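Asker: sequence first, then the predicted structure, then my questions.
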Amino acid sequence: MTTNSEAPVPTTPVPTVWPAFRARDARALIAFLVDAFGFEETLVVPGEGDLVAHAQLSWPHGGGVMLGSERPGTGWHVGAGGAGCYVVVPDDAALDAVRARARAAGADAGDVVKQGYGSREFTVRDPEGNHWSFGTYRGEPRV
């Protein structure tokens, strides 16, 4: 007989997929993402002049994003403002808090919508034009 205390505990690997994008003004975008959404500045590697060679912003609930200054002509060029990221929040209260924080920072955060798959979500654009969706849907568990 197996009891709940003997059942295997699922483990989640450390995040190894990171949304990454470029910005016309990476330093201003970093400040916005920290202030408006609550990301934490983990690493910022300066580039030439005012450029950011690489930055990592961590999401308090796990994972994060990487970004840097737009640099046309490099091997990996993604135009500024072309990213879309979905960010998981732990519950309804956290979702409402992130939306209120974004609006207090001047972001045009949309209405919270209840999705057919159970998530509560809202969308917002950052000053560079990237699309962000914050929601309670954590994805389906691995089997």
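Answerer: In hand now; what should we look at?
Asker: all contacts plus neighbour counts: C-alpha atoms, from now on.
Answerer: Fine.
Asker: how about the strands of the chain, start to end?
Answerer: 20-23, 40-46, 52-58, 64-69, 84-88, 113-114, 120-125, 131-135 (DSSP state E).
Asker: nearest to Leu29, of those?
Answerer: Of all the strands of the chain, strand 20-23 sits nearest to Leu29, with 7.2 Å by CA to CA.
Asker: in that closest one, what's buried?
Answerer: 20-23 (16 or more other CA atoms under 10 Å).
Asker: with distance to Pro72 added, can I get the residues you listed in a markdown table?
Answerer: Compiled in a markdown table, these are given as follows (distance: CA to CA, whole Å):
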| residue | distance to Pro72 |
| --- | --- |
| Ala20 | 15 |
| Phe21 | 13 |
| Arg22 | 10 |
| Ala23 | 11 |
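Asker: where do the helices sit along this protein?
Answerer: 26-32, 92-104 (DSSP state H).
Asker: hey, which of those is tucked in deepest?
Answerer: Counting by mean count of other CA atoms under 10 Å, helix 26-32 has the highest mean neighbour count of those, with a mean of 18.
Asker: what's the spacing between it and its chain's center?
Answerer: 13 Å (CA atoms, centre = their mean, to the nearest Å).
Asker: got it, and stretch 93-100?
Answerer: 14 Å.
Asker: and among the strands of the chain, the most buried is which?
Answerer: Of the strands of the chain, strand 20-23 is the most buried (mean count of other CA under 10 Å), at a mean of 23.
Asker: from Pro141, how far off is Ala109?
Answerer: Remark: distance between Ala109 and Pro141 (CA to CA, to the nearest Å) = 29 Å.
Asker: and here is the other one:
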Amino acid sequence: MADKTTPPPQVWPTLRARDARALIRFLVDAFGFVETAVYGEGDRVHHAELAWPPGGGIMLGSHRDDPDDPWALTPGTFGAYVVTDDPDGLHDRAVKAGATVVRELNDTDYGSRDFAVRDPEGNLWSFGTYRGEPVAAA
């Protein structure tokens, strides 16, 4: 019998935040990400992982004012598309948690139901039912 579990993510989008701990709380409360690991002291987050329950996840950490930082990402410049089976419910949850709507719920010409919001750091999050085109067999 084939294994029916979701494989662990192999691509991890990453972002930096001015207030990483607050952003983690927002992403959990507003969107339903699951906090799986957070390493750091006080307000500083060195590394955090948040899982998306249907599969996948993101990594994030606190912004560093270090010109030699090899992973220098500007807070608020991240964008992601996340697949959800319940865009209407997730839209309501996100708005209730304080997400800023940049594109209201809509039905696309390619068959998806989508919406887009900004988190408190300014990052763009688009959620919808479109799962991408299937990978062609080799």
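Answerer: Sure, I can see it. Just so it is clear, the model here is predicted, and its values are computed rather than measured.
Asker: on that earlier part again, His77 of structure 1: which of the strands of structure 1 is closest?
Answerer: Closest among the strands of structure 1, using CA to CA: strand 20-23, at 7.9 Å.
Asker: which residues does Gly38 of structure 1 contact?
Answerer: Contact partners of Gly38 of structure 1, counting by CA atoms under 8 Å, 6 or more residues apart in numbering, are 59-60, 98.
Asker: may I see those residues organised as a markdown table, with distance to Phe37 of structure 1 added?
Answerer: A markdown table is the format used below for the contacts of Gly38 of structure 1 (distance: CA to CA, whole Å):
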| residue | distance to Phe37 of structure 1 |
| --- | --- |
| Trp59 | 9 |
| Pro60 | 10 |
| Val98 | 6 |
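Asker: return the member of the buried residues of strand 20-23 of structure 1 nearest to Ala83 of structure 1.
Answerer: Using CA to CA, Phe21 is the member of the buried residues of strand 20-23 of structure 1 that lies nearest Ala83 of structure 1, at 6.3 Å.
Asker: what does the closest one align to in structure 2?
Answerer: Counting by TM-score structural alignment, Phe21 of structure 1 lines up with Leu15 in structure 2.
Asker: and Ala97 of structure 1, by the same measure?
Answerer: Using TM-score structural alignment, the partner of Ala97 of structure 1 in structure 2 is Gly89.
Asker: try Leu67 of structure 1
Answerer: Leu67 of structure 1 maps onto Leu60 in structure 2, by TM-score structural alignment.
Asker: from what I can see its match touches Thr14, true?
Answerer: Yes: using CA atoms under 8 Å, Leu60 of structure 2 makes contact with Thr14 at a distance of 5.4 Å.
Asker: dump the residue contacts of the residue nearest in space to the middle of structure 1.
Answerer: Nearest to the mean C-alpha position of structure 1, counting by CA atoms, centre = their mean, stands Val87 at 4.9 Å. Shown in contact with Val87 of structure 1 (CA under 8 Å, 6+ apart): 132-135.
Asker: counterpart of it in structure 2?
Answerer: Using TM-score structural alignment, Val87 of structure 1 pairs with Val82 in structure 2.
Asker: how about Arg142 of structure 1?
Answerer: So, by TM-score structural alignment, Arg142 of structure 1 is matched to Val135.
Asker: OK, contacts around its match?
Answerer: Contacts of Val135 of structure 2 (CA under 8 Å, 6+ apart): none.
Asker: could you measure from it over to Pro9 of structure 2?
Answerer: 17 Å.
Asker: go on, Asp66 of structure 2?
Answerer: 29 Å.
Asker: repeat for Thr100 of structure 2
Answerer: Distance of Thr100 of structure 2 to Pro9 of structure 2, given as CA to CA: 28 Å.
Asker: looking at the two, which is more packed in?
Answerer: Thr100 (16 against 12; other CA atoms under 10 Å).
Asker: counterpart of that one in structure 1?
Answerer: Under TM-score structural alignment, Thr100 of structure 2 pairs with Asp108 in structure 1.
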